[in-house]
Structures are given as C-alpha cells and as structure tokens.
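> From the sequence below, what's the structure:
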Amino acid sequence: MPNQNLFPPQQDVIEQGLLEKETHCLLNMATGSGKTFLAEIAIEKCLQRGFRAVYLTPLKALADEKYTSWLQRFKGYTVGLFTGDINLSNKSKKHRNYLDSQIYIMTPERLDACLRNWRTHWSWIPEIDLVVIDEFHLLGDKNRGPRLEGSITRLMRLNPFARILGLSATLANVKELADWLQGLHYVSKWRQIPLKKKTVRFSNPKDKFPLLIEEVTSCLDRGGKSLIFANSRSRAQTLAQSFKDIGLKAKHHHAGLNRDERKETEDAFRFGDTQVLVATSTLEMGLNLPARQVIVYDSYAFDGIGFTDLPVWSYMQRAGRAGRPGLDTEGEVVLFLPKWIGSIDKYINEECEPINSSLSISKAMAEQILVELFGGYSRTREDLIEGFLPLTLYYHQNPNANINKDINTLFLADMITIEKEEEDNSLKQQDILKPTKLGRLAVKLMFTPSSVKLIKEHYVKIDQFYYFDLLLLAALTEDCNPILRANYEDLDPLMEIVLSTPSCLLDYSLEKLKKLSDEYPSTLRILAAIKMAAICHSLVNNNSKTELALLFDIYEADIDMLKNNVVRLLDGMSAIFNALDPSDEDTEESSDDTLEISSSQLCKRLSSMLYYEIDSEGVYLTEIDGIGGKLAKELIGHGYSTISIVAQSRSEDLAKIPRIGTKLAKKINVSAQALLATEQDFEYIEQRLSPVVTQVKLHTANICPYRLRRSMELRLRGHDGNMYYVTGGSEDHRVVSGANGFICDCKDYEQGQSHCKHVLTVKRFIGDKLICNMLKNITEDKKHSLRDTLPSLWFSVPKPDQASKEVTYG
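Prediction:
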C-alpha cells in the first residue's frame, strides 16, 4: 500500500528494493523529488546492519549543511566531517578521526586521499557498505572528474562489497553509466512542484533589463521571490544594485564572497525579506534554496577560456531551484535568449549533454596510473592495461583505448622506474613498475605529475631562486587554484611591482622561459601566474588584502583562497627540492664564510611568511614558541626585530607589550634563547630593485588597445546580408553595415565608441586592411625580459586568420 508521506519516485525506488539490493544504483531524479531522503534511508539501513557509510559532496558548504542536520537525523551514530578545510588534529567532536566515525561526510578529493593511502585507513575502509555520491555528474568535470573516477575504481577493488548510490538530476546517459558500474538505474522526471517554462526573446541587449524587471515584478506581485542567474560576478552585483535602485530588496551571491557572507545572503533570501537574489553558478548545485521564480538571465557561461553556450545540464540544475514546496503550486523558469538564436529545443526538451570520462586527457590518466602504482593496486604494465584500464568509464566508452603512451610519459618524467622481479615458480622475470621518489611525492602531495615535472625542471635549470620566482613557479602549476586572470587594467600595477622585484624568471624572455619546461602553459596563463605571484609577494611585503583587492579589482575571499593554495604548493615544492638534492635541506657554508639558504629552506620560509602575511624580517620571530604572525608584528613594532634581541631581553620588558603577559613573556624568552643556542640568527632579506620606468607603446591609429584585444576573443555566430552576429562574450550583439559605416547595438557603441570590440570583430572578418595590419604587428614580445614586455603578453591570442572563423547558428 502506498505511503502517503512519500513522493511517487521515492515510493517506486523503495518498492523496487533498489536501496537494499547488493549492487550499485544510480538515481536520475529531478531536483526536489527526494533523492537525499532516499540516500538517508539507505544510510540508516546500512548503519542498522553495523556497517559504515560515506557521503560525498563536491561542495564544502553542503558538507557543512549535511553535518549540522545529520547530527539530529542520525542521533546515536557518530557523524564525521572530512573536507579540505578540516584539520584532523583538532580534537573537537566535529573533526572526528576516521576510526571513530560511522558516517563520513567528505569531498571526493578527501576520499581520494584516503584511498591513495589505504593502508593507513584499513581499519575502517573494509567496513564501508555504502558510498553515496551526490551530484554524480561531477564525473564528467574535466578538473575534478578524473580523481573521482579513479577513486571509484580503487574503492571497488579494496572493498568489492561497498555499494555506490549515485544521485543526480542530469545524467543523460544514465544507462551507460550504470552499465559501467554493472549496476541498476532509476529515472524519474516527476517533480513535487511542476514547472512552467517561458522564454523571453530580445532584439537588443539594452532591452534585457526592462524585460527582466517585468518578469520579476510580476512574480513579486503574486507573493513570490525571484532567483536570477547571471554569468559573471560583476553582472550579478550590477543587477542586484539596479534592483535596489528601483526599491526592491535584492542581494548578490558569488564565489567572491567569503563563507559567512554567502551564508548570510542565503539565509536572508530563504528566511528573511530579500525578494531578489542574483547569483552566479554558485547556487546551481547542492544547496536547498528554492524560489518561486528562477530566471536564467544569461545564456552564455565562462568555461575558463571564453564564453560558450550555457550547457543544458547547467540550465536544468538552475531550473530545478524553481518552486517552493508548501508555498507554490508551480515553479516558474524564465530563459532569456536573443531573437537571432535559432532553435531552443535543447533547453525546452532538456536534452542534457552525456557524461563522458575525462581520463581521455593524457595528463589526467598519467596521474591515475601513478596513483595505481603507488598504492600497489597495479604492479606491472600488464596490470595497468588488463586490470585497471577496463575498470574505468574511459575504457567503457572507448574500448580501443591505449594507455602505453601515458605510461611512457611517466618514465620520461622520472616518475616511475622498472625493477626486475622473479616470479615464484618460474625463472621468468617480470618488470615491476615502481614510483620514484618524485612519483611518490606527487601522489602524497596530491600534485599532478605535470606540476612536479615543471617544478623539477626549474630546480635543475635555475641557479638561484628569489621569493618571487618561487611564488611564480607555484602559480604556474596545474594545481594552483583559483586562477586569477590578468585584465588590461592590471597591467599598470603589475608593471610597478615587477620592475622593482628581484627575480630570475622575470629577467627571462618569454622564449627563454618556455624552454625551461615543455609543461609551460599558455602565455595568457603565464600572465595570470605573474599576477597571482605579485599578489602573494605583496602580501608578504606589508600590503593588506583590502588594499590588494581594490588594486586588482578582486575579492578578499579570492586572495584568501589563493594564499592558502600557494602555501600548500610551497610546502610541497620544499619537499620536492629536498628529494632532488637531500643536501639542499641543510644550510651550507660558502667559500667566503657567508651563510647561504637552500632552495628548500627558502620555500619553507616563504610559506610561513605567506601563511602569517608577514615580511622576511618578521617571519623569523614566528619560530619562537607562542609567537604567530600578529605577535611577531607587535614585537617588531616595539623594537624586538630579531631572535637574538628577544633572547637577550628581560621577560619583564616583553610582558609590557600588548597581548603578552608575564607567563607568555617567560615562555618567549626561554624559547628564543634555546633557538639562539642551536641556530645562527641568520636572516635572508631581499632588497627591492630601483625601477626603471618604461612605457610600452602598443599601437596607434586611434584604436583602443583594450577593445582591439577583446575583439580577438570574439567570433561571428553568422551573418545575414549586412547584419553580423558577434558571439564569444558575455552577450551576443548585432552589428549592421551601412553607408556611413558600422552600427552596433552594444552600450559601448551607444556611448560614442564607434570602434567597439564587436565592430572590430566584424572588420577582422571582412579583412579590413587597417585592422589586419595592426593585428600583424600585435604579437607577444618573445625576445626581451618579461619585466620589460609584460603588456605584450596580454595580446597573446590566436592569429587573425584563426580568430575570425565564422560559425553557423540556428
């Protein structure tokens, strides 16, 4: 008999016994149809049988939310939270150790770390009966998907009895994915609150906001709230402010806000009087934040390189937020599209993109091969080809896949080596593949092999590292995140920094730099790395995050994320340097009896400087017990600038410094004296250079360099007679050719810029001689030093004949 408290798909899943079958299962159900509730039932049954359960979520915010609610939901059981932000040495109940927990709330990366070091976690891994993977479509993400896929294959071998329960609303090829797992699948499009879909077409981008106001006010007049998705932070903020200007209570939400700010904004919309919330993709997954109306204001998304059509799966995730259970009889989904876009059936019919394995990317596959060998999951080339590869989704989708090239790449990178081993009952020898010291470090540090190779090649070829070089090297690695792209407006402050900063790499030309390693990224990525290194370098030279956020038009939360990641990278680089030359760990005497600091030590020192946001003088004081970054700054401010001065001071004098009492003063004094007795009070301090002001003249002809450069990222969607459709930016625009020249419908043209980036794009396409000649002369300067030619790097884009390819539309 049907349970009146269950939704129809929940009833189906339970009646079919899918939660209790001893096999894997994928639930492809619409947002709001009760997937999480089914997962909770499965977890409860698992716990009742005396086993452990793992819940994976890609979002740390959702992990926190689940931890809080499940403390009540699963009373009597121990719930542990394990994400990248958690320090397991913390003894609070929230940060339980692995053995104590019965429910493990994790990010996929945390599970990956456990499975890489499975011997350390063998006390609990065999007792796992259920692994719930929320947002299972993460498997197709080119950045995070490969590690999740690799983790699934390793878990199935370590514990073949553990069942996977995958949850998603956007698995277009769910049967294929279930077949890969040799499991079952269930599909339902039922929603508790039905959706009413609407498309708003506009002829001119300047018409969008008035049309948006009409849609929003219509919803608000009927007692609803509106959740709007925009494709950039700046647009989200601008739209929110525009709503405030007309008297509505609006807020914005994006990754530039810190966690507390995002939580405050979410609560204000969920429980408070905020009527309109404008968000980026931060709210399209995971968090339970429904609204009567969802508006997909921008039909383009930034993919890390440029703007492309919004994926259907992303549209579906956003649309799934529409409709509030218990408050709305239907949810409204409004999609904004320009009139010249042809068919929109893929959005209306929810023709979602299939999930494809990202292990097709050689670098991703190489990392998984290295993890296999490190963990002993595979030992030989045959094991990898016949044992590991067939377990992957990549092989399931590509039965002719060959990974020999990826294995050989690891040999060439000195990540793996061969050991001969005789088989037990035969004289035949087999080649055992073993990770080298570098390979083992890559796995332990969770660095990609390409990052380690890049670091190694710089260590071997660079005679002396300065602080900026180490920061730049960290920012150049694949593992650096977030990537803060350099904008045209960043060039002036960047030039000021690089011209006065000691650096070996900045004195290299672009051509010479790229010869250091074949792992070097694109020129624009190098420019972004210089920007990120400059931000970190400024942090350790007494510049505040507030000042830097204003200078580079970014958010303090971005700087925090960058800082934390670079600290991790510097610590790893120190270990890699030491592995390459163990003697590098020790301070050595040079021939002239001056004390030198090793590259490994320099990395450690810089890591501490960045962690505490303190300069090279003050960081030495943090080695004293009880002294952190803030107290070190206090000591310096009161004249205690070195360990020797602190050691020779009286405790009574130290106690007079704010925040240092009598007890701490004695502890500090004793610790400083001990340090002084065992170490020389050596300080490595770099002197700033005297900048030579240079001005780089980019081009003439009264064409704005910024607009010309931006036009090189755009392309034509198509044209109809004298009407051209320009795409590739945050919005499509129309350019009309007439007797008096070109007319564009963008705001820039309206404000008097006759050579806006869209007009320049069309001129490139039609072969305008002036523009094409200018483009021929705009190339990155590969011959002179980076510090002298920085602005030219910003013009590193495809050549004109490559950039103006026409694409069809409709």
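
> only C-alpha atoms for contact and neighbour calcs from this point on.
Will do.

> what sits up against the longest helix seen in the chain?
Longest among the helix segments of the chain by residue count, using DSSP state H, is helix 556-580. By CA atoms under 8 Å, 6 or more residues apart in numbering, the list of residues contacting helix 556-580 from outside reads 255-258, 437-438, 441, 445, 452, 455-456, 459, 470-471, 474-475, 479-482, 532, 535-536, 545-546, 549, 584-585, 599-604, 606-608, 610-611.

> Sitting in helices, which of those do you find?
Per DSSP H, helices hold the following members of the contacts of helix 556-580: 437-438, 441, 445, 452, 455-456, 459, 470-471, 474-475, 532, 535-536, 545-546, 549, 599-604, 606-608, 610-611.

> buried stuff in stretch 1-19?
For stretch 1-19, a neighbour-count test (16 or more other CA atoms under 10 Å) marks 8-11, 13-14, 18-19 as buried.

> I'd like the structure of this one too, to check against the first:
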Amino acid sequence: MKVADLPLPDALRSQYRARGIEALYPPQEACVRTGIFEGKNLLCAIPTASGKTIVAEMVMHRHIADGGTCLYIVPLKALATEKYEDFSGKGVRVGVATGDLDRKDTYLGKNDIIVATSEKVDSLLRNAAPWLSRITLLVVDECHLIASPDRGATLEMVIAKLRHRNPGMQVIALSATVGNPGALAGWLDAELVTSEWRPVDLREGVFCNGTIHFADHERQVPSKSKNDDLNLCLDTVAEGGQCLVFVSSRRNAEAFAKRAAGGLKLSETTLDDAADAIEREAATDLGKTLALCVRKGAAFHHAGLSSAERKIVEDTFRTGAIRVISSTPTLAAGLNLPARRVVIRDYLRFGDGGMAPIPVGEYKQMAGRAGRPHLDPYGEAVLIAKSEDGCQDLFEAYIDAPPEEVSSQCNSENALRTHVLSLIATRFVQSRGEVLSFMGETYYAYEHQGLQSTIHETIDRVIDWLVDAEMVTEFGDRLEATEYGDLVSRLYIDPRSAEKVVAALRGAPTYTDIGLLELICETPDMLTLFLRKDDAEILPLFLQDHEAELWTGVPYGSDEMEAFYASVKTAMLLSEWSDEVTEAMISEHFNVGPGDIHNKVETAVWLIHAASRLAYLFNRPLAKPIADLGTRVKYGIKKELLPLIALRGIGRVLSRRLFDLGMTTPQEMRAAGIGKIAPILGEKTAAKVLAQIEGKEAGDDAPAVEEEIEVKRERRQTTLSAFRGT
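Next up, the predicted model:
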C-alpha cells in the first residue's frame, strides 16, 4: 500500500517522502484496512520499530484536516518531549503538557496535537480544561501500562473519562507487549491488529560458554576479556554495531560502563565533544564519571543522571558515536534508542521478597530495542545463562513465553479513593449508583463481567471514607464534593496526603521549615529515600537536635520507625537544598544523583504548594510561610533571596551573587544601576530586570497578593467544624 494513495494532507506526504517512506509496512497496511481513516477504534499490538507511531500520526493528521483535535498520551515526561519533537515541523501545531498538576492550561487548546502523560491528563480533567471536550482522537501509547500497580488505575480512568465525555471520539491504543490483546480491544470497541513482523529480523538467544544459542543456529563470540557481558559488546562493536546492556541497578550500570570504556578505548572528536558537554553540565562526581566513560565510547543511563546528561548520552548514541550503553530498565520504557545487540544481563531483580525474575513483558520491551531500521541487517536480544542447564530454562521463561495479560488495577482502595473523589468533584457522578454505573465503563468491569460485588463493596468503603473525611457530603442519595474535597481533587494529591497535612495544620503547630518538610515526606505522595547502614548513626543525632521542630510525633513500632526515618532523611535532603548546599555535596551526603535531587525537589514543591492551599482553609496564618518555603525549595535558596528570585531571569546562582555584592532587594538593584548589575547578569538580562523593577514601582504590574482558593460557591462546605480548627 503506497503512502501516496492514503487520504493524507500533502504536507505530511511530503515529509514522509523526504524521509524515504513511500510504502507502508505490512502491519501498518493491516491497520489501515481496519478502517482507521473512517473512524474505527484500533488496538495495534505489534513489535517495537514496526511503525505504530506512524499509524497514529497519519490518523491524527486526518483528524486535523477535518478540524479535529488530537490527544496523545505517553507514560513518561521524557517520552512526551520525544513525541513532541517527532510530531513538530509537519504543518500542524503541537503542544506538550507535563507541568503543574493543578492548572487548566487553557493555552494548550490552541494546538492540533497535545502530548501529555496520563497523570497530566487526569489533572486537566479534574481542573475542567475546556479544550478536552473538543478531542476527536485519543492515542494511548504503551497501553499495556494499564496493568501497572502504580499508575495503571490512572491511565484506565483517564481513558474511561474521556470516552464518557466524548462518546464520538476515536481511540487508537498502541503496545508491543499485550498478553491478552483481545480483551483490551473488546473494552475499547476496537479493531485488533497483531503481528510478529518487524522491519529488522530479531534473533533471540541465550549466551553460555562463549556461544550464543539461537533457536535455529549458534554463534561463537570471541573471548577478548574475562567477562561475558563485555565480550558480547565488543563482538558487536567489532562488526560495526552498537550495544545496549540492561542490568538490575544503577551501581551495576555504572560499573559496567567503566569496564566497557576500558575495553573499547575509543578516541573520536564526537565523543570528546559529548564528554566536554557533560563535564560542563556535571555538578557531581557521577557526571564526571559519565564524561570519562563517554570519552572512550561507553555510557550509563539511569534516573540518577540529570536530564541534560541523559539527553547528551541519548543524542550521541543515536549518532553512532557512543557504542555501548548500560542501563536500568527505564531506557526500555518507550524511548526510541535501538541497538544492533541488546544484552539482558540481569533477569533477576531485588524486590520485597528478595531476588525475583523480571516479568516477560519487561524482557520483551528490552528485546524489542534490538535492530536499528535501515541501519542494521538484523537485531539480537541475548540473555546470559549461568550454566548450560539454564539455557533451556531461559528460552522457556522468556523467549518462547507470551507477555503477561493486562489486568486492571482499579479494585485498589488507595487508587479508587482519589479517582472516586475526582468523579464526584467534577460532577461526572452525583450518587453512589452513578459511581457504580461509571465504573461499569472501565476495563475492570469488562474484565470481571458478572463479578461486580467486590468492587461495589470497595466503592462503598471509599465513599464512606470520603464522607467521614468531610471531602464529600451525602444528602439522601446525592453526593457532592465539599470545598475541601474539591480543592484536594484539583490539587491532584492523594486524599490520605491531604488528611495528614490537615491534621497537622489543625494541631496549630509552631511553624518550622523542617516540620513542614518532614510532614510532606510522610505523605503517600512522596517517594522517600532508601535507608543505608550509615543512616543509623546520623538520623538519631539529627532528631536529637530537631525533634521539637517536627509537626508529627516519633513512632514506636519498628516498621513505623523505618518509614519515619526515611521521611526524615528525605526532609534533610530538601532542607540542605533550600539552604543552598551544592548538588555535589548533597549527592555525597545522601548517595544520590542529580536526577534524584531534581525528582525529590519537584515532588516537594508540588506538595508544599498543596499544603499552602490547604492552609488557607485550615490555618491561614501558616499559608504565607509555607508558600515561601515552596519558593525556596523550588529554587534552592535561603529566605534572604526571596525578593530577588521573584524577578524573571534571576535564578539560584545569580541571586546569590547579587545579594553577596550588597544588592539584597530589587530597589537596591535599581539604585546600583545597569553598570553594576550588567557584569553579573549580562547586558540584555540586566536591562530586562531593571525594566521589570521600574514597571512594578510604577504600578504597571499588580502587586502580589495572597493566592485565594478558587471556590465554586454552589459547592459550599455544609459541615464547617473541620474548617475552623476550634
């Protein structure tokens, strides 16, 4: 089937022609024949690199040509950015939404394609983004993540809400690893296309004693080192290919990259340029180690790296300069980074019950990265066996096994609590019966047809909890969100987090920074740091000095104490960041990477903002100091820099330089003049900052006012006892 014969806009046809795309792959042709250009829903379950994204892109452009708006849901922020770049520059307007979780982001409605994570879409639904009602096409990338214990319920509920709101909307779901595609397609009322076809032949095998055993042949691998994993990489590089090595931990990824760098010993200008760029970005020893590896042709990739460091690694690998990347499984979760050979070295992972095999679907995601279209004659996915006896076991457990079935996660009380509240707050439902009726539209209901009593009981318990917490009121059979419940839903925090914060606020605590930080780190929304042996000495000493400042009591039970210590440790990291301790020192103190610091700071800023909004309801005098701490944590500054950081164009480093030179307020900056601030900020930035200051003093900008709660007055709280703190 020729691209020229498809009902596509001329601009897109030209783009494809320029990229050498003249005809569809067989699975793509099968998708077209199902009727996707006539509005049919589709579940496309085909291998990685078989053209799923192009199928979705073609249909999106068809909708746009007819005046429609398209929403493309991805699982990761990094993948959202990648898709945004893929879809841009093709004659349509593309927007990406990954930011604050309590905004309507009305501006996004000006775009033809909006790319967003499922959590962001859920928050947009809760905040009544008006453009969502205009969505004519929903694309769900990596739809198998409905089965994710952490995020699956959110993705499922987002799909159900959008289908409920926009009944005429077309849905296209994409995945390479669905064990039961028929069930998922049935729920979506979708045509199903499955295929094993790939543009590059995939050979899956098991390595043992110098030989890769494939199903129909064997391949000898020269022993250039003492390590099997490195030999597999050097063999691929020697024939002009690249290699991805998946390992179980960050430490293993870093250790292997060092060995690979020593084995490769490459020296190229492109590698030097990439290493120099990483060194300029590097604020920690981790970045410096990465630069050393990259200079020799190897790299590691995990969430501890900064986003800039990860991007340099990814871009340099795509050019072919970096030959080997060792990574934790995060790299397999959708990023377009294929290699000729993928080595799945570690197929056991440490969990709650000790070491356990990784899921088959995760193996398939990793193996699917093997083979670069138009560059490699084939792709190889190789497991490493410990012994000859283990070869057949690995074939049976992974290579010949189907991926796990996608199963709904919507019967968890913790998951349903936040989603039922959002249904009530956004008036999707207004009674218990309507909650049950809406849940009947979910994948859970489709999957468990005829077995609804369990979820009925769960929903009743969840609603009772929300009523007891005064987030929801119930008059007869009518459910309404209170002012408190409406706010919690729009803030996009777990209702249990809100209750923990509100309980502390109503206790009339004396405000302390560490008290608030430790409180938010105790909430279910904060993923705390791991405890290490050294912490057993440091944390008790810290508590001796700061216990009186904490807003929550010290628990007694050993399990509770471990969780408490983890929250205290995380609060210590955030405290150091807001006291302007450097990334390098924080990384050393807490044994974390820049990416970890960024992730903790991002979550903390969100939760502190939520706490400040809740404080307007329950303890208003604390709202301002809480909001100030949020600004300090966001930028990593001491309190004295707050007046300077409020100016656009001035960040953590520049505000400190200005302050240390005696310019502690905007007024003092204006008095100093451009001659003194330009050497610090640069001429252009200095001129813009001074214009801001002059404008504010002249009254051009409205003075800052305390942020008030947006209240829909028809939803006034009917029971006021919880609001006044007696």
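
> Now restrict the contacts of helix 556-580 of structure 1 to buried residues only.
For those, a neighbour count by 16+ other CA under 10 Å gives the buried set as 255-257, 438, 441, 445, 452, 455-456, 459, 470-471, 474-475, 479-481, 532, 535-536, 545, 549, 584-585, 599-604, 606-608, 610-611.

> Okay, strands next: where are they in the stretch 351-500 of structure 1?
In the stretch 351-500 of structure 1, the segments counted as strands under DSSP state E, counting those that start in this stretch are 416-422, 429-435.

> Determine which stretch of those is the most buried.
Across the strands of the stretch 351-500 of structure 1, averaging neighbours per residue (mean count of other CA atoms under 10 Å) puts strand 429-435 on top, at a mean of 18.

> That one: how far from the chain's middle?
35 Å (CA atoms, centre = their mean, to the nearest Å).

> Contacts made by that strand with the rest, please.
With CA under 8 Å, 6+ apart as the test, strand 429-435 of structure 1 has contacts from 370, 373-374, 379-381, 415-423.

> what two of those residues are the furthest from one another?
415 and 423 (24.5 Å; CA to CA).

> between the two, which one's more packed in?
Set side by side, residue 415 of structure 1 and residue 423 show more neighbours around residue 415, with 24 against 10, by other CA atoms under 10 Å.

> Tell me the spacing between that one and residue 438 of structure 1.
Look at residue 415 of structure 1 and residue 438 of structure 1: by CA to CA, to the nearest Å, they are 6 Å apart.

> Check residue 287 of structure 1 too.
In terms of CA to CA, residue 287 of structure 1 sits 39 Å off from residue 438 of structure 1.

> Check residue 276 of structure 1 too.
From residue 276 of structure 1 across to residue 438 of structure 1, the span is 52 Å (CA to CA).

> Check residue 613 of structure 1 too.
Residue 613 of structure 1 sits 30 Å away from residue 438 of structure 1, going by CA to CA.

> dump the residue contacts of the residue mapped onto residue 254 of structure 2 from structure 1.
For residue 254 of structure 2, the aligned residue in structure 1 is residue 237 (criterion: TM-score structural alignment). Residue 237 of structure 1 is in contact with 251-252, 278, counting by CA under 8 Å, 6+ apart.

> how big is the offset of the helix or strand containing residue 237 of structure 1 relative to structure 2?
For residue 237 of structure 1, the host element (DSSP states H and E) is helix 233-245. Superposed on structure 2, helix 233-245 of structure 1 shows a mean distance of 0.8 Å to its aligned residues (mean CA distance after the TM-score superposition for structure 1).

> And the helix or strand that that helix is followed by against structure 2, how far off on average?
Of the helices and strands lying after helix 233-245 of structure 1 in sequence (DSSP H and E), the nearest is strand 250-253. Following the fit onto structure 2, the mean deviation recorded for strand 250-253 of structure 1 is 1.1 Å by mean CA distance after the TM-score superposition for structure 1.

> quick one: strand 250-253 of structure 1 aligns where in structure 2?
Alignment of strand 250-253 of structure 1 against structure 2: residues 298-301, by TM-score structural alignment.

> what's the closest non-adjacent residue to the counterpart of residue 193 of structure 1 in structure 2?
Using TM-score structural alignment as the criterion, residue 193 of structure 1 maps onto residue 200 of structure 2. Spatially, and ignoring its direct neighbours in sequence, residue 200 of structure 2 is nearest to residue 378 (5.3 Å; CA to CA, 6 or more residues apart in numbering).

> just the helices in the stretch 301-450 of structure 2 please.
Listed in chain order, the helices of the stretch 301-450 of structure 2 (DSSP state H, counting those that start in this stretch) span 307-318, 360-367, 388-394, 413-425, 432-439, 443-447.

> In structure 1, which residue range corresponds to the last one?
Just to be clear, that refers to helix 443-447 of structure 2. Mapping helix 443-447 of structure 2 onto structure 1 (TM-score structural alignment) gives residues 393-397.

> Can you tell me the centre-most residue of structure 2?
With distances taken as CA atoms, centre = their mean, structure 2 has residue 76 as the residue nearest its mean C-alpha position (3.9 Å).

> What is the burial count for the residue nearest to it when sequence neighbours are not counted?
Nearest residue to residue 76 of structure 2, sequence neighbours excluded (CA to CA, 6+ apart): residue 117, at 6.2 Å. Residue 117 of structure 2 has 23 neighbours, counted by other CA under 10 Å.

> ok, now which ones touch residue 117 of structure 2?
Shown in contact with residue 117 of structure 2 (CA under 8 Å, 6+ apart): 73-77, 80, 97-98.

> That one matches what in structure 1?
In structure 1, the residue paired with residue 117 of structure 2 is residue 107, using TM-score structural alignment.

> any idea what residue 273 of structure 1 aligns with in structure 2?
Correspondence of residue 273 of structure 1 to structure 2, assessed by TM-score structural alignment: residue 321.

> Next: residue 62 of structure 1.
Using TM-score structural alignment, the partner of residue 62 of structure 1 in structure 2 is residue 79.

> Quick check: closest non-adjacent residue to that match.
residue 335 (6.0 Å).

> Relative to residue 41 of structure 2, how far out is the one you found?
For residue 335 of structure 2 relative to residue 41 of structure 2 (CA to CA), the value is 25 Å.

> neighbour count winner among the two?
residue 41 (24 against 16).

> Per the alignment, the more buried one pairs with which residue of structure 1?
Aligned by TM-score structural alignment, residue 41 of structure 2 pairs with residue 24 of structure 1.

> Could I get the contacting residues of that match?
Counting by CA under 8 Å, 6+ apart, residue 24 of structure 1 touches 163-165, 178, 181-184.
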